[in-house]
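# sequence first, then the predicted structure, then my questions.
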Amino acid sequence: MTPVTDERFDELVAEFEDNFVHLETRDAYGTAVELPYLAKWLAGEHDDLHWLRDWCANLRRKRAAGRSMRRVRVVSEPLSDYQRWSHSIAQPMVDAGEDIRWVPRRRVSSIAFPGNDFYVFDGRLVLFLIYAGNGLATEKLVSTDAADIRLCQSAFEAAWKLSVPHVEYKPV
């Protein structure tokens, strides 16, 4: 596996040719970008979601070009504050073309998951997202190993089959 920079990650998201799948398995994250907005939400303050505009613009361009973007969030219920917030801000991404789905953790007990969250780009490479215990991102690793790609695609598709589309998922 090869470490990659945030810039390289941004390039992978911008350059994929056909599809990406993304599996999230943590109940809370602490990304530097999101923390201030999560804090506002927890305080009951309004967020215009301006900070999501670039991501959504890229999603719209990819959707217009016929590309597929799917995400599954494996969540414990009742939802953590982070996941309740995440649910509250997901609709603009869905509207922009990312198919976001939710699956309660209890439903995925028999699925073999990789040890880390990941993206698979075009079925040709997997990018693992490494987090510290407090949810802060610490590293991104890329693998083109066929076994890694198969494991991640299999885990994603198994979770996808059990997942609920964002518009239908009611936070518990």
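The structure has been received and is ready for your questions. Numbering: from 1, shown residues only.

# C-alpha from now on. contacts and neighbour counts both.
OK.

# following element in sequence after the longest helix anywhere in the chain, please.
With secondary structure taken from DSSP state H, the chain has its longest helix at helix 146-162. Using DSSP states H and E, the helix or strand that directly follows helix 146-162 along the chain is strand 164-165.

# and the contacts of that following strand?
Contacts of strand 164-165 with the rest of the structure, by CA atoms under 8 Å, 6 or more residues apart in numbering, involve 99-103.

# can you put these in CSV and add secondary structure?
Listed next are these as CSV, based on DSSP: H, G, I helix; E, B strand; the rest coil:
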residue, secondary structure
99, strand
100, strand
101, strand
102, strand
103, strand
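
# for these, give me TSV that also has neighbour count and distance to residue 123.
Rendered in TSV, the data for those read as follows (neighbours: other CA atoms under 10 Å; distance: CA to CA, whole Å):
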residue	neighbour count	distance to residue 123
99	18	17
100	23	19
101	24	20
102	24	22
103	23	22
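
# widest-spaced pair of those residues?
Taking every pair in the contacts of strand 164-165 and measuring CA to CA, the maximum separation is 13.3 Å, between 99 and 103.

# okay, now the one to match up with it:
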Amino acid sequence: MHLELRDSYMLDDPEFIAWQQGKRLDPADRSSWWGGWHDAVSEATGRGVVVRRLRIVSEPISDYVRYEYDCTFTNIAAGELVRWLPRRQTTDLALPGTDFWLFDSAQALFHHFTGNGQLDQDGREYTEEPERVKLCAVAFEAAWQRAVPHEEYRPR
């Protein structure tokens, strides 16, 4: 499970800059966008692992979230399930304050970002503390249940 809470990440990312300048990925030209991450997800989902990504976003969405939305077909092609949840619909949910990955309901990886969306110098924090892992699992499931599948989400 992967929860994304920010409206922008790494605004100096060359791929994001190229997108801002009009470059779009071609779904039919898989070799131009498929990479190691896609291989890893595809291999995991091929073994029966369910990989879910949930993006909580402010609306109207930021340019960066629009970029993510446009590129999400690559996540789906690799086997991820992706949902979107407008931030406005989360006011009654208890959510961790930062993005995280949850692995096998046993380990959480928190990502700590700077104010401008860069991964902080010591931005990766792993934990197997049962209370923190459970908080992530419960929060993710609550948000996932009300989120909209990518195929149905229409950003505004």
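Great, that's in hand. Note that the coordinates shown come from a computational prediction; the quantities given were computed from them, not determined experimentally.

# re earlier: what span of structure 2 lines up against the longest helix of structure 1?
Across structure 2, the stretch matching helix 146-162 of structure 1 (TM-score structural alignment) is residues 130-146.

# near the spatially closest residue to residue 122 of structure 1 that is not a sequence neighbour, how many other residues are there?
The shortest distance from residue 122 of structure 1 to any residue other than its chain neighbours is 5.1 Å, reached at residue 19 (CA to CA, 6 or more residues apart in numbering). Residues lying near residue 19 of structure 1 (other CA atoms under 10 Å) number 17.

# residue 55 of structure 2 too?
The criterion is other CA under 10 Å. On that basis, residue 55 of structure 2 has 26 neighbouring residues.

# what does it align to in structure 1?
Counting by TM-score structural alignment, residue 55 of structure 2 corresponds to residue 73 in structure 1.

# what's the host helix or strand of its match packed up against?
Assignment of secondary structure by DSSP H and E places residue 73 of structure 1 within strand 68-75. With contacts defined as 3 or more CA pairs under 8 Å, 6 or more residues apart in numbering; DSSP states H and E, strand 68-75 of structure 1 has these neighbours: strand 19-24, helix 53-64, strand 98-104, helix 146-162.

# what's the next helix-or-strand element following it in contact with?
Next along the chain after strand 68-75 of structure 1, taking DSSP H and E as the criterion, comes helix 81-89. Under the contact criterion CA under 8 Å, 6+ apart, helix 81-89 of structure 1 has outside partners 27-29, 38, 41-42, 49, 75, 166, 171.

# mean deviation, the match of helix 146-162 of structure 1 versus structure 1?
Comparing stretch 130-146 of structure 2 with its match in structure 1 after superposition yields a mean distance of 0.6 Å (mean CA distance after the TM-score superposition for structure 1).

# contacts for that stretch next, please.
Where contact means CA under 8 Å, 6+ apart, the residues beyond stretch 130-146 of structure 2 that reach it are 1, 3, 54, 83, 85, 90, 93-96, 100, 102, 105-108, 127.

# quick one: map residue 88 of structure 1 onto structure 2.
Structural alignment (TM-score structural alignment) places residue 88 of structure 1 against residue 70 in structure 2.

# gap between its match and residue 24 of structure 2?
In this structure, residue 70 of structure 2 and residue 24 of structure 2 are 8 Å apart, going by CA to CA, to the nearest Å.

# neighbours of residue 110 of structure 2, how many?
Neighbours of residue 110 of structure 2 under the rule other CA under 10 Å: 21.

# shouldn't it be within a strand?
Yes - counting by three-state DSSP, residue 110 of structure 2 is found in a strand.

# counterpart of it in structure 1?
Under the alignment by TM-score structural alignment, residue 110 of structure 2 pairs with residue 128 in structure 1.

# now do the SS call for the residue nearest to that match when sequence neighbours are not counted.
If you skip the residues right next to it in sequence, residue 128 of structure 1 has residue 118 as its closest partner in space, 4.4 Å away by CA to CA, 6+ apart. Following three-state DSSP, we place residue 118 of structure 1 in the strand state.
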